[in-house]
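> Pasted the sequence and its predicted model underneath.
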Amino acid sequence: MSDFWARAADLRAEQQPLISRFQAAFSTGIVVYGAGFVGTWAVQYLQGLGAKVVCVADRNPAKWHTAIRGVPVVAPEDPAVAETGWVLVAARHAAKAVVEQLTATGLTALSFDAFFAVSRYPDILEINNAFLADELSRQTLGAVVLAWLSGSPAPCRDVQAPDQYFCLPGFADDDRHIFIDAGAYVGDTVEKFIWACHGAFKRIHAFEPGERQFAALRQRTERLAAEWALDDGQIALVNAGVAEASGRMACVNVSGPAQSLNLVEAAADRDDLPTSAVYSLDDYLQGQPASLIKADVEGLELALLRGAAATIRRYGPKMALSVYHFPSDIFEIPAYVRRLDPGYRFALRHHSPLLMETVLYCWKD
């Protein structure tokens, strides 16, 4: 594992000239390949850098003739793709193969993850050098960065850790825990928590905006309450999302028929989308304590933290935060937590053989 950072540094140096060429092409135009979760974010990010994004290429015909931030979504065979010639591939789990295919047709292609890793390398190194508390965390970050740069998830498998959300001491073995499960899905993490703490905890607050997922969550927690002889009301279920401010948000799934939902600000031109209630944790808790917060909220983790700022400052809860949805999460989220309370310490673990399920663990001594 010790050579992750050395290999990443070599790839960064090798890819830097191509990154510079892409940056020079921003004024004339580039293409983003992949209209899914990362691709949608990549369009916004690149536009923020001043890039002209000509179109977004995607193989899903259902997405053609739609637009992302004013950029048309087209088939990969659309003439605009070849005419533009510069393609950043944001189809994360197929990036290497797509880059090879596009390069074989004469296009200049690179994975968006590699572009991001090279261009934001100083920010990533700052987290590695100034935030992470242990060597395994630093090697984990090195493996993730190497996977971004190489397009292969193999380094992730080398650092894959068990017991997601509860792998560090004190993240489950405390009978005083008041556990916030933000993004409870069908109750899988609630069940893991109950087993990890042997059924000894004060309360669980489980948030899930999806109707089908919430129904499964309710069914599961009813079973758990009976099996563990829990008190009535010891598990509070909330059919809502968690965000920076309370209100309603639109429910979308930009990556196809997956079973999890993304919540976004409702758009005037998309009144066909279903909506869900959302709460800020500060509004929901109304000054009451939380001792452990788990967040896997499809890219709203930073918004969740902003909406929980008062709770975090007052009670200093342990937190297990997903930092893989947006590439910038891996340095923006720990930096924000430290601004809230400089006393927090951090560890990073990766819990999947793919580029997903990277979790930042935050605690105070």
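Right, received. Where do you want to start? Residues are numbered from 1 along each chain as shown.

> Only C-alpha atoms from now on, for both contacts and neighbour counts.
Fine.

> Quick one: residues contacting Y315.
Neighbouring residues of Y315 by CA atoms under 8 Å, 6 or more residues apart in numbering: P289, A290, S291.

> Including neighbour count, secondary structure and distance to H325, could the residues you listed go into a markdown table?
Converted to a markdown table, the contacts of Y315 look like this (neighbours: other CA atoms under 10 Å; DSSP: H, G, I helix; E, B strand; the rest coil; distance: CA to CA, whole Å):
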| residue | neighbour count | secondary structure | distance to H325 |
| --- | --- | --- | --- |
| P289 | 17 | coil | 27 |
| A290 | 23 | coil | 24 |
| S291 | 20 | coil | 24 |
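
> closest to G210 among the residues you listed?
A290 (23.4 Å; CA to CA).

> before we move on, back to that, between the contacts of Y315, which sits nearest A161?
Distance to A161, by CA to CA, is smallest for S291 among the contacts of Y315, at 23.2 Å.

> mind checking how far the nearest residue to the closest one once chain neighbours are set aside is from A95?
Excluding the flanking residues, the one nearest S291 by CA to CA, 6 or more residues apart in numbering is P317, at 4.3 Å. P317 is 37 Å from A95, where distance means CA to CA, to the nearest Å.

> same deal with E298?
E298 is 20 Å from A95, by CA to CA.

> And A117, by the same measure?
A117 is 14 Å from A95, where distance means CA to CA.

> Between those two, tell me which one has more neighbours.
Regarding A117 and A95, a neighbour count based on other CA atoms under 10 Å identifies A95 as having more, with 25 against 22.

> Helices along the protein, start to end?
4-24, 37-48, 79-84, 95-104, 112-119, 121-130, 135-150, 154-159, 188-196, 211-227, 281-285, 301-307, 309-315, 329-340 (DSSP state H).

> Okay, one more to line up with it:
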Amino acid sequence: MLAPPAWLERLGFRTRYRLADLTYALGIATPKRTVAGTYRSYEPTNPHGDDPGLAALDRLPDDATVLDAGAHVGEHAIPLAVGTDRRIVAFEPNGESADRLARNAARNGLADRIDLRRAGLGDERGSLPFYRSTFSKCSAFDRDRATRWGARVDAVEEVPVFRLDDLVEGVTSDDAVDDDAADAAAADAVDASTVTPVGDPVPPPDAIKVDVEGHELAVLRGAETTIRAHRPLLVVEVHGTAGDDHADALAAWLAERGYDADERGDVWICRG
């Protein structure tokens, strides 16, 4: 099947995000049927409804802990939480997306069940400039990725970045977590009383889902001790193709740590 021309893809993205602005503004939440069950969302589309990574995560026990790196507006976090006792810790550095995740979670009665952290994850703790794109899903720590498909950078925000190894209980590093940065990141929350400070400890994960627009390897490197100690299921959306440097480096890193990757298109389901 031929790929659509670039101009048509750009038009599709532009239409989708303008429609999303409208549905959030009007408060129109519609049912989204997914492989993990049905939930309601203010998003106009359902791009992860048949996502193989979501299906793999939903096969975890109902009391599993899932760390969601790059949670966006909750397309994985919310259906995984609905009707279960799963602990979902969602990391999202894009302020607009985090606001929308909070609204979607509240619409499903999950405001106190999804642990929202307004921060990025990586292999060093500190802060980085984050490029918020006019196509919110393209927002990234890399300017080029934020301007794909005719998008432009709408704002540049300095956001806190943590290593998972500094947060997961039992593997926390000796360095103190920067609570000032954590508190600042939570200050703009829709309802700050429902948002956990980003530097608070998180439970050992049964799974880590990663969708971070090319930043995948940095997230995994920052979780190396956690991965070695707990051997969680890894579901990684890979922003690259077999044969390019990024995908090859990611495959090598996983193999060196005893993980086999079941590649389902750009979604890799990795078990150790």
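That came in fine, so what should we check first? These numbers were taken from a predicted model, which means no experiment stands behind them.

> Please name the residues that touch the corresponding residue of the second structure for the residue nearest to S291 of the first structure.
Counting by TM-score structural alignment, P317 of the first structure corresponds to P232 in the second structure. Contacts for P232 of the second structure were tallied using CA under 8 Å, 6+ apart; they are P205, D206, A207, I208, R271, G272.

> distance of the residue nearest in space to the middle of the second structure from A252 of the second structure?
The second structure has G70 as the residue nearest its centroid, 1.8 Å off, counting by CA atoms, centre = their mean. Per CA to CA, G70 of the second structure is found 22 Å from A252 of the second structure.

> Contacts for stretch 254-271 of the second structure, please.
Identification of contacts with stretch 254-271 of the second structure by CA under 8 Å, 6+ apart yields 52-53, 56, 228, 231-241, 251, 272.

> which of those count as buried?
If you count burial by 16 or more other CA atoms under 10 Å, the buried members of the contacts of stretch 254-271 of the second structure come out as 52-53, 56, 231-239, 251, 272.

> now the strands for the second structure?
30-34, 37-41, 65-69, 87-91, 114-117, 120-121, 126-133, 153-162, 207-210, 233-237, 260-264, 267-271 (DSSP state E).

> so of those strands, which one's packed in deepest?
Burial of the strands of the second structure is given as mean neighbour count (mean count of other CA atoms under 10 Å); strand 120-121 ranks first at a mean of 28.

> what about that strand, distance to the chain center?
The gap between where strand 120-121 of the second structure is centred and where its chain is centred comes out at 9 Å by CA atoms, centre = their mean, to the nearest Å.

> matching residues in the first structure for it?
If you align by TM-score structural alignment, strand 120-121 of the second structure falls on residues 241-242 of the first structure.

> Give me the mean distance between that stretch and the second structure.
Taking mean CA distance after the TM-score superposition for the first structure, the mean distance separating stretch 241-242 of the first structure from the aligned residues in the second structure is 1.0 Å.

> close enough to count as contact, S133 of the second structure and D144?
No - between S133 of the second structure and D144 there is no contact under CA atoms under 8 Å: 10.2 Å.

> To which residue of the first structure is I269 of the second structure aligned?
With TM-score structural alignment as the criterion, I269 of the second structure lines up with Y361 in the first structure.

> V87 of the first structure versus that match, what's the distance?
Applying CA to CA, the value for Y361 of the first structure to V87 of the first structure is 35 Å.

> swap in T189 of the first structure?
Separation of T189 of the first structure from V87 of the first structure (CA to CA): 38 Å.

> Counting neighbours, go ahead and name the busier of these two.
A count of neighbours by other CA under 10 Å puts V87 above the other of T189 of the first structure and V87, at 27 against 19.

> Does that one touch V32 like I think?
Yes - if you go by CA under 8 Å, V87 of the first structure and V32 touch, sitting 5.7 Å apart.

> contacting residues for the aligned residue in the first structure for the residue nearest to the centre of the second structure?
Under the alignment (TM-score structural alignment), G70 of the second structure maps onto G183 of the first structure. Residues touching G183 of the first structure, when contacts are defined by CA under 8 Å, 6+ apart, comprise A206, F207, E208, P209, G241, V242, A295, D296, V297.

> Including distance to P274 of the first structure, could these go into TSV?
Converted to TSV, the contacts of G183 of the first structure look like this (distance: CA to CA, whole Å):
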residue	distance to P274 of the first structure
A206	21
F207	17
E208	15
P209	11
G241	13
V242	16
A295	22
D296	21
V297	17
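
> Tell me which of these persist in the second structure.
Retained in the second structure: A206, F207, E208, P209, G241, A295, D296, V297, out of those (criterion both residues aligned by TM-score structural alignment, their matches' CA atoms under 8 Å).

> Pick out the most distant pair among the residues you listed.
P209 and A295 (13.4 Å).

> just to revisit the earlier point, closest one to D165 of the second structure out of the contacts of P232 of the second structure, please.
Closest approach to D165 of the second structure among these (CA to CA): P205, at 11.3 Å.

> Check the contacts of G183 of the first structure and tell me the two furthest apart.
Between all members of the contacts of G183 of the first structure, the farthest pair (by CA to CA) comes out as P209 and A295, at 13.4 Å.

> so who does the counterpart of A6 of the second structure in the first structure touch?
Aligned by TM-score structural alignment, A6 of the second structure pairs with A94 of the first structure. Residues near A94 of the first structure by CA under 8 Å, 6+ apart: none.

> now A94 of the first structure: how far from D113 of the first structure?
Separation of A94 of the first structure from D113 of the first structure (CA to CA): 12 Å.

> what do you get for E208 of the first structure?
For E208 of the first structure, the distance to D113 of the first structure - CA to CA - is 29 Å.

> Compare these two and say which one has the larger neighbour count.
Per other CA under 10 Å, whichever of E208 of the first structure and D113 has more neighbours is E208, with 29 against 25.

> Would you confirm that the more buried one contacts G187?
No - contact between E208 of the first structure and G187 fails when scored by CA under 8 Å: they sit 9.1 Å apart.

> A255 of the second structure maps to what in the first structure?
The pairwise alignment with the first structure assigns A255 of the second structure to R338, based on TM-score structural alignment.

> Good, we can wrap up now.
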